[in-house]
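[1] For reference, the sequence and a predicted model appear below.
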Amino acid sequence: MKLPLLGLFLLLSAGSCLAQMTTGLTGVRDTSFSNAGAYRQAKKKNPEIKLVEEFKLPSVQEKRNLVYCQVGDRKLALDAFYPKKKTKTKTPAILLIHGGGWRSGNREQHIPLAQRLADLGYACFTVEYRLSTEALYPAAILDLKSAVRWLRTNARQFNLDTAKITALGFSAGGELAAFLGTTNEKPEFEGANCRSAVSSQVQAVVDIDGTLSFVHPESGEGNDTKGTSAATYWFGYPKKENFALWEEASPLTHVGKTTPPFLFINSAVDRMHAGRGDFRKVLDQHRIYSEVHTFPNTPHTFPLFHPWFEPMVAHINAFLKKIYQIKR
């Protein structure tokens, strides 16, 4: 695996000679994080919740298992959910990125959200990416950049407005979505996997309980005292052994004048928005719009459940209508 040039420079300048840990590269899919499992856990303290199931919406058309990139023998796929009604106005696109600690989870977990947003007029794409069981950082980043480029390449097929592409992610997916947004126009994070000549820029980010920094004092990532943490598996180094790499992978490190507007939707778990205050200060300095909506008394996995699902959808829709000036 090749690090981005910046990461390689920082690693060498730090004088690190420690070998990257590859024990997490099992090649076996980690199924530990699932909607059903999250529901069983959350229901213990929130007995009133209901798991959001897939919808059957007559207004929504879908195409599943579309290959957006091939890396070696590995085919990476996404699913499309978009308005069935044809319009002359091009459709804003949303790339939905699942969570699971960069190691578990799958793109099917947010199909209900994709369907619901498609019903509101967005073209939504639930995307898979290589997890830490098969490839370490920055593979997931490079995959998702390729997925954005695929959207632009296939814009005509889905009637997409390529000037209105949103990265939306939950948990680890929220961190990845934020990273996509903060590394707009930074070629060292593009890679050369698929369609490298096409822009991977996104025009908005919706970060749902995704950390903004692995190294911020508020961050809980990298605690290996009770076993190898999810982030340590992803980077292949404990934080203390390669701090520069952990810092490089933090969206907070890259936020600046090319960062798009941000919507933060958060649970009551404070550590899941580590660095948000400092991040928004930078956005404010550059007069970049952002919003924060926090659901009180909620578990980290709240986006998967009623009664929080519909209010979350409403916040996303209102934010995108505002920044894209959508009148419908």
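    Looks like it came in fine.

[2] Going by C-alpha atoms from here, please, whenever you check contacts or count neighbours.
    Fine.

[3] contacting residues for the nearest residue to Ala77 once chain neighbours are set aside?
    Computed as Cα to Cα, 6 or more residues apart in numbering, the closest residue to Ala77 that is not its neighbour in sequence is Val67, at 4.2 Å. Val67 sits next to 75-78 when contact means Cα atoms under 8 Å, 6 or more residues apart in numbering.

[4] Flag every buried residue along the helix or strand containing Leu263.
    Assigned by DSSP states H and E, Leu263 falls within strand 262-266. Buried positions in strand 262-266, judged by neighbour count with 16 or more other Cα atoms under 10 Å: 262-266.

[5] can I get these in CSV with distance to Gly275?
    Formatted as CSV, the buried residues of strand 262-266 follow (distance: Cα to Cα, whole Å):
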residue, distance to Gly275
Phe262, 14
Leu263, 14
Phe264, 12
Ile265, 14
Asn266, 13
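
[6] Please give the number of neighbouring residues around the closest residue to His273 other than its chain neighbours.
    Leaving aside its sequence neighbours, His273 sits nearest to Thr211 (Cα to Cα, 6+ apart; 4.9 Å). Neighbours of Thr211 under the rule other Cα atoms under 10 Å: 30.

[7] One more: Val60?
    23.

[8] again, but for Pro112
    Neighbours around Pro112, by other Cα under 10 Å: 18.

[9] Kindly report the same for Lys75.
    With other Cα under 10 Å as criterion, Lys75 counts 13.

[10] in the helix or strand hosting it, what's buried?
    Secondary-structure element containing Lys75, defined by DSSP H and E: strand 74-83. For strand 74-83, the neighbour count (16+ other Cα under 10 Å) marks 76-83 as buried.

[11] C-terminal to it, which secondary structure element comes first?
    strand 91-97.

[12] Okay, angle between that following strand and strand 74-83 too, please.
    Orientation of strand 91-97 against strand 74-83 (axes from the mean of the first three to the mean of the last three Cα atoms, to 10 degrees) gives an angle of 140 degrees.

[13] okay, now the one to match up with it:
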Amino acid sequence: MVDVAPAPAAIQDVRCALIYLLKNANEFNIDTNKIVIMGGSSGGHLALMGGLLATEKHFDNNCEYEGEIKVAAIINKYGVSDLVPLKNWSSAKKWLGNYYLDVSFVKSVSPIYWVNKNSPPVFIIHGDEDPIVPYAQSIELYQKLVSFGVKTEFVTIPKGKHGKFSANENAMLSNKMWNFLNSLEL
């Protein structure tokens, strides 16, 4: 799909989906105070962008919403948080297209630059031997969230690869994730 819709199209799509849910919350019986965005790998990146942008309308040019845009939490499973050091990485370069050399644009599509004291709680999962998305990406994101006082939890899977976790590890992650969400009293 990167050939059809390079950056920031996927971010715009996630934001439009979120806006659609907010606009139609009554029809779908959605409690807008309990929306959680979750994704793994590129989906983790998009979950972070969808939630961290909050009321910033930077990528909402395909959708309009006058109300407050917020999510209750974000679940990031081994997603990229900073494309700046990865902009020459083949996948990132393809997605960024002609913008891969434009550092301000690359920062604008990197979740870590949207973290602030009002960011929603973030649950992070990453294997420390991930061969695709550097483990350091999640460490840096976690540290930035903590520096702003954002509620966060970071679960490392020792010797974990890129989402190829064992059944026991997945059960443990699911438990920890639900404990985190329950601690938010959603």
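    Looks like it came in fine. All values derive from a computational prediction rather than experimental measurement.

[14] on that earlier part again, quick one: which of the buried residues of strand 74-83 of the first structure is nearest Phe279 of the first structure?
    Closest approach between the buried residues of strand 74-83 of the first structure and Phe279 of the first structure, by Cα to Cα: Leu78, at 29.9 Å.

[15] Surely that closest one touches Leu95?
    No: Leu78 of the first structure lies out of contact with Leu95 (Cα atoms under 8 Å); the separation is 9.4 Å.

[16] shared neighbours, these two?
    125-127.

[17] Give me the subset of these that lies in helices.
    Of these, none are assigned to helices by DSSP state H.

[18] ok so, going back, may I see the contacts of Val67 of the first structure arranged in JSON lines, with distance to Phe302 of the first structure as well?
    Supplementary listing: the contacts of Val67 of the first structure in JSON lines, determined by distance: Cα to Cα, whole Å:
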{"residue": "Lys75", "distance to Phe302 of the first structure": "31"}
{"residue": "Leu76", "distance to Phe302 of the first structure": "27"}
{"residue": "Ala77", "distance to Phe302 of the first structure": "26"}
{"residue": "Leu78", "distance to Phe302 of the first structure": "23"}
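
[19] of the buried residues of strand 262-266 of the first structure, closest to Glu291 of the first structure?
    Looking across these and measuring by Cα to Cα, the closest to Glu291 of the first structure is Leu263, at 4.9 Å.

[20] does the residue of the second structure most remote from its centre sit in a helix or strand, and which one?
    What lies farthest from the middle of the second structure is Glu27; by Cα atoms, centre = their mean that is 26.4 Å. Element membership for Glu27 of the second structure (DSSP H and E) is helix 25-28.

[21] sorry, back to before: now the helix or strand following the strand holding Leu263 of the first structure on the second structure. Mean distance?
    Counting by DSSP H and E, the next helix or strand C-terminal to strand 262-266 of the first structure is helix 276-285. Comparison of helix 276-285 of the first structure with the second structure after fitting gives an average deviation of 3.2 Å (mean Cα distance after the TM-score superposition for the first structure).

[22] which helices and strands does helix 276-285 of the first structure pack with?
    Packing partners of helix 276-285 of the first structure (3 or more Cα pairs under 8 Å, 6 or more residues apart in numbering; DSSP states H and E): none among the helices and strands.

[23] quick one: whatever helix or strand comes next after that helix to helix 276-285, angle?
    Downstream of helix 276-285 of the first structure, the first helix or strand assigned by DSSP H and E is strand 290-294. Interaxial angle, strand 290-294 of the first structure versus helix 276-285 (the same axes, to 10 degrees): 150 degrees.

[24] and the helix or strand following strand 290-294 of the first structure, what does it pack onto?
    Downstream of strand 290-294 of the first structure, the next assigned helix or strand under DSSP H and E is strand 305-306. With contacts defined as 3+ Cα pairs under 8 Å, 6+ apart, strand 305-306 of the first structure has these neighbours: strand 50-51.

[25] Tell me the counterpart residues of the helix or strand just after the strand it packs on in the second structure, please.
    With elements assigned by DSSP H and E, the helix or strand that comes after strand 50-51 of the first structure is strand 60-71. On the second structure, no counterpart of strand 60-71 of the first structure exists by TM-score structural alignment.

[26] quick one, strand 60-71 of the first structure and strand 74-83 angle?
    Per the same axes, to 10 degrees, the angle that strand 60-71 of the first structure makes with strand 74-83 is 160 degrees.

[27] May I see the buried residues of strand 60-71 of the first structure?
    60-61, 68-69.

[28] Over to stretch 37-44 of the first structure?
    Residues 38-39, 42-43 are the ones in stretch 37-44 of the first structure that count as buried (16+ other Cα under 10 Å).

[29] Out of the residues you listed, which is nearest to Phe170 of the first structure?
    Closest to Phe170 of the first structure, out of all of the buried residues of stretch 37-44 of the first structure and judged by Cα to Cα, is Ala38, at 13.4 Å.
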